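> Let's see this in three dimensions:
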Amino acid sequence: MSLSKEFYIEYEGLLLPTETHSLASVKFAQEFHFKDDDVIAVTYPKSGTTWMQEILPLVLNGGDLTPVQSTVNWDRVPWLEETRLAEVVDKMKSPRAMVSHFPYNLMPSSFHSSKAKVIYVMRNPKDILVSSFYFHQMAAFLENPGTFDEFIDKFLEGRVLFGKWTDHVKSWKLAKIADRILFLTYEEMVQDLPAAIRRMSDFLCRNHSEDAIQKIAEHCTFKSMKANTMSNFSLVPKQYMDSDKSPFLRKGVAGDWKNHFNSEQDARFTSVIQKELEAAGLSFPYN
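Down below sits the predicted model:
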């Protein structure tokens, strides 16, 4: 992907969409003051960010549905690095919940000196690639992804939003922040959402009852979120995101990559990813 100033800004070697980011917004992020009770869900794009924007407020407030029924997700749990944060941050009540696509090395200095907690959600990069491929087709503020095979090459080379998946994962997996970070996978959330929410609740010292856990899980199903106008991005004008080309909340499943990769693409993709992770002493947990 050639860097197009119409679509992207380049920041610390990463491509960020100009529709939602600016040099001023990333400067605001770098100077952002983290509080000790802040919680931030970190994901590589298309790894469950919208899901976490639904779950986090409910875990933090005991299952009260008011924020997810009355406030759009990009305001209730804003992105650290996007332009919108500066507009809503003064209205956010503690404990504040945010999301970010930043790798660990781009987190602001106040994050490191605080006790703010991180929930890092990792997803099979093959499913990420498929989701991202469709997202590029429906989002007018992103360049055309080209063919699926071309997009695989762009993804592996890091010529996509927020760079290489392996670099992102390595930065957080190797971060030395001990009990301040909880690692979850998209796949375990799909398989047993109540169990994943229970882990989040315990990590954030909320210790919710089983009834509260079940209530949160029921509201945060793919079906429920797809029907929630505050969460399904249907309020975004069609000129920016055309759901006729592909819905924003497309499937919400694990393993859809098998319907898109051929055997050669699978072998090539897996080989590159495995080598890059193994070079850092990490294993690739997906087949």
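> okay, CA-based contacts and neighbour counts for the rest of this
Fine.
> how about the helices in the stretch 1-150 of the chain?
Secondary structure of the stretch 1-150 of the chain (DSSP state H, counting those that start in this stretch): helices located at 23-30, 49-61, 66-70, 73-76, 84-88, 109-113, 125-138, 148-157.
> Including distance to residue 175 and mean neighbour count, could the ones you listed go into CSV?
As requested, the helices of the stretch 1-150 of the chain are arranged in CSV below (distance: least, CA to CA, whole Å; neighbours: other CA atoms under 10 Å):
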stretch, distance to residue 175, mean neighbour count
helix 23-30, 18, 17
helix 49-61, 20, 22
helix 66-70, 31, 16
helix 73-76, 27, 21
helix 84-88, 25, 15
helix 109-113, 11, 15
helix 125-138, 20, 21
helix 148-157, 22, 17
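> For residue 214, which of these is the nearest?
Judged by CA to CA, the one of the helices of the stretch 1-150 of the chain that comes nearest to residue 214 is helix 49-61, at 11.1 Å.
> can you list contacts of that closest one?
Applying CA atoms under 8 Å, 6 or more residues apart in numbering, the external contacts of helix 49-61 come out as 41-43, 63-65, 67-68, 73-74, 76-77, 95, 97-99, 197, 200-201, 204, 206, 216, 220, 225, 231.
> Reformat the helices of the stretch 1-150 of the chain as CSV; add distance to residue 245.
As requested, the helices of the stretch 1-150 of the chain are arranged in CSV below (distance: least, CA to CA, whole Å):
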stretch, distance to residue 245
helix 23-30, 29
helix 49-61, 19
helix 66-70, 26
helix 73-76, 22
helix 84-88, 26
helix 109-113, 39
helix 125-138, 5
helix 148-157, 16
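> Ok, which of these comes nearest residue 9?
Proximity to residue 9, assessed across the helices of the stretch 1-150 of the chain by CA to CA, is greatest for helix 23-30 (7.8 Å).
> Which strands or helices does the closest one pack on?
Applying 3 or more CA pairs under 8 Å, 6 or more residues apart in numbering; DSSP states H and E, one finds that helix 23-30 makes contact with helix 84-88.
> where does the helix it packs on sit relative to the chain's centre, distance-wise?
Centroid displacement of helix 84-88 relative to its chain, using CA atoms, centre = their mean, to the nearest Å, is 18 Å.
> Following up with a second sequence; could you model it the same way so I can compare the two?
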Amino acid sequence: MILNDGDIEKCKRDFIDVKVPMLEMYLPGLRTSGIEQLEKNPSPRIVKTHLPTDLLPKSFWKNNCKIIYMARNAKDVAVSFYHFDLMNNLEPFPGSWEEYLEKFMTGNVTYGSWFNHVKNWWNKKEEHPILFLYYEDMKENPKQEIKKITQFLEKNLNDEILDKIIHHTSFEMMKENPLVNYTHLPSTVMDHSKSPFMRKGVTGDWKNYFTVAQNEKFDTIYKNEMSGTSLQFCTEIKGTKSQI
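Alright, predicted model coming up:
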């Protein structure tokens, strides 16, 4: 929406995975791969990926591509990832929440360790044009964060356009938008009856899943893994904020 100056009609031209192809996406016999779709899209292109820094194609670094990295606190990521794997039929069944959390803490999940992922991207921004954003900040003050993106993309948008972007990219609007909520994919890929792709979009949902013992174990691992980094994550927005 920023690149299209808030023009809703332009943004409605196709599904999100066509407008913003996922680099590593490949669905045999079902859809065009991310790479094939990217080759069709005109420049300048937007590319989506969940890849860690060491798996990103070297051409991204060589060509000095601008990168926006959205980081989210580990506990909410674990809960969100668990529900995604429940409905994502391209992934193995995640098992129980208890089993999944153990795998998440040891990095035995898709894309590997959350800890290594955020730390490596955080460090990479020292040598590459990377805008490092926090999901929690976007939820708490979307206008402030969207302004950061407009500046990063060298766009100059007025408040009216910014407010329009905030409205149309809110979780509530996107959840009901068939162009971005992935309901257009067959249930053999994403089964929305198990869990919607756009599930809750809140900060602090982890409290509904973590037991006291799980939380204590997670905090111990977190402290060890994140020692020596200046990264600070917020695990809830409303009321008192706890930092991990």
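> Quick TM-score on the pair, please.
Comparison of the two superposed chains (TM-score structural alignment, normalised by the length of structure 2) gives a TM-score of 0.88, and 229 aligned residues with a CA RMSD of 1.6 Å.
> Residue 30 of structure 1 against residue 111, yeah?
No. In this structure, residue 30 of structure 1 is not within contact of residue 111 by CA atoms under 8 Å, at 9.5 Å.
> which neighbours do the two share?
With CA under 8 Å, 6+ apart as the test, residue 30 of structure 1 and residue 111 reach no residue in common.
> Residue 248 of structure 1 versus whatever residue of structure 1 lines up with residue 21 of structure 2, what's the distance?
Under the alignment (TM-score structural alignment), residue 21 of structure 2 maps onto residue 78 of structure 1. Residue 78 of structure 1 sits 18 Å away from residue 248 of structure 1 when distances are taken as CA to CA, to the nearest Å.
> Please apply the same query to residue 165 of structure 1.
Distance, residue 165 of structure 1 to residue 248 of structure 1, by CA to CA: 21 Å.
> cool, and residue 87 of structure 1?
Distance of residue 87 of structure 1 to residue 248 of structure 1, computed by CA to CA: 24 Å.
> can you check residue 282 of structure 1 too?
Residue 282 of structure 1 is 32 Å from residue 248 of structure 1, by CA to CA.
> again with residue 59 of structure 1
24 Å.
> Map residue 211 of structure 2 across to structure 1 for me.
Under the pairing rule here (TM-score structural alignment), the equivalent of residue 211 of structure 2 within structure 1 is residue 262.
> That match: how many residues sit nearby?
Neighbour count of residue 262 of structure 1, defined by other CA atoms under 10 Å: 11.
> re the thing from before, please identify which of residue 282 and residue 248 of structure 1 sits among more neighbours.
The residue with more neighbours, out of residue 282 of structure 1 and residue 248, is residue 248; 19 against 16, by other CA under 10 Å.
> what residues are up against that one?
Residue 248 of structure 1 makes contacts with 135, 232-233, 241, as judged by CA under 8 Å, 6+ apart.
> what do you get for residue 81 of structure 1?
Taking CA under 8 Å, 6+ apart as the definition of contact, the neighbours of residue 81 of structure 1 are 21, 25-26, 28-29, 100-102.
> all strands of the stretch 101-250 of structure 1, in order?
With DSSP state E, counting those that start in this stretch as the definition, the stretch 101-250 of structure 1 shows strands at residue ranges 117-122, 181-185.
> out of those, deepest packed?
Highest mean neighbour count of the strands of the stretch 101-250 of structure 1: strand 117-122, a mean of 22 (counted as mean count of other CA atoms under 10 Å).
> Can you check which part of structure 2 that one sits on?
Structural correspondence for strand 117-122 of structure 1: residues 66-71 of structure 2, per TM-score structural alignment.
> Give me the residues contacting that stretch.
Identification of contacts with stretch 66-71 of structure 2 by CA under 8 Å, 6+ apart yields 118, 121, 129-135.
> do that again at 6 Å, thanks
Residues outside stretch 66-71 of structure 2 that contact it (CA atoms under 6 Å, 6 or more residues apart in numbering): 129-135.
> quick one: which two of the contacts of residue 81 of structure 1 are the most distant?
Between all members of the contacts of residue 81 of structure 1, the longest pairwise span (CA to CA) is found for 28 and 101 and amounts to 15.1 Å.
> Residue 286 of structure 1 in helix, strand or coil?
Under the three-state scheme (DSSP: H, G, I helix; E, B strand; the rest coil), the conformation of residue 286 of structure 1 reads as coil.
> Identify the residue nearest it in space, chain neighbours excluded?
residue 124 (6.3 Å; CA to CA, 6 or more residues apart in numbering).
> What residue in structure 1 is paired with residue 120 of structure 2?
Correspondence of residue 120 of structure 2 to structure 1, assessed by TM-score structural alignment: residue 171.
> Stretch 232-250 of structure 1 corresponds to what range in structure 2?
Stretch 232-250 of structure 1 covers residues 181-199 of structure 2 once aligned (TM-score structural alignment).
> Show me what stretch 163-174 of structure 1 is in contact with.
For stretch 163-174 of structure 1, contacts defined as CA under 6 Å, 6+ apart pick out 14, 103-104, 158.
> Kindly apply the preceding question to stretch 168-181 of structure 2 instead.
Counting contacts by CA under 6 Å, 6+ apart, the residues outside stretch 168-181 of structure 2 that touch it are 15-16, 198.
> Kindly recompute the last result at 10 Å.
Judged by CA atoms under 10 Å, 6 or more residues apart in numbering, the contacts made with stretch 168-181 of structure 2 from elsewhere in the structure are 1, 6, 8, 11-18, 138-139, 142, 163, 166-167, 182-184, 192, 196-202.
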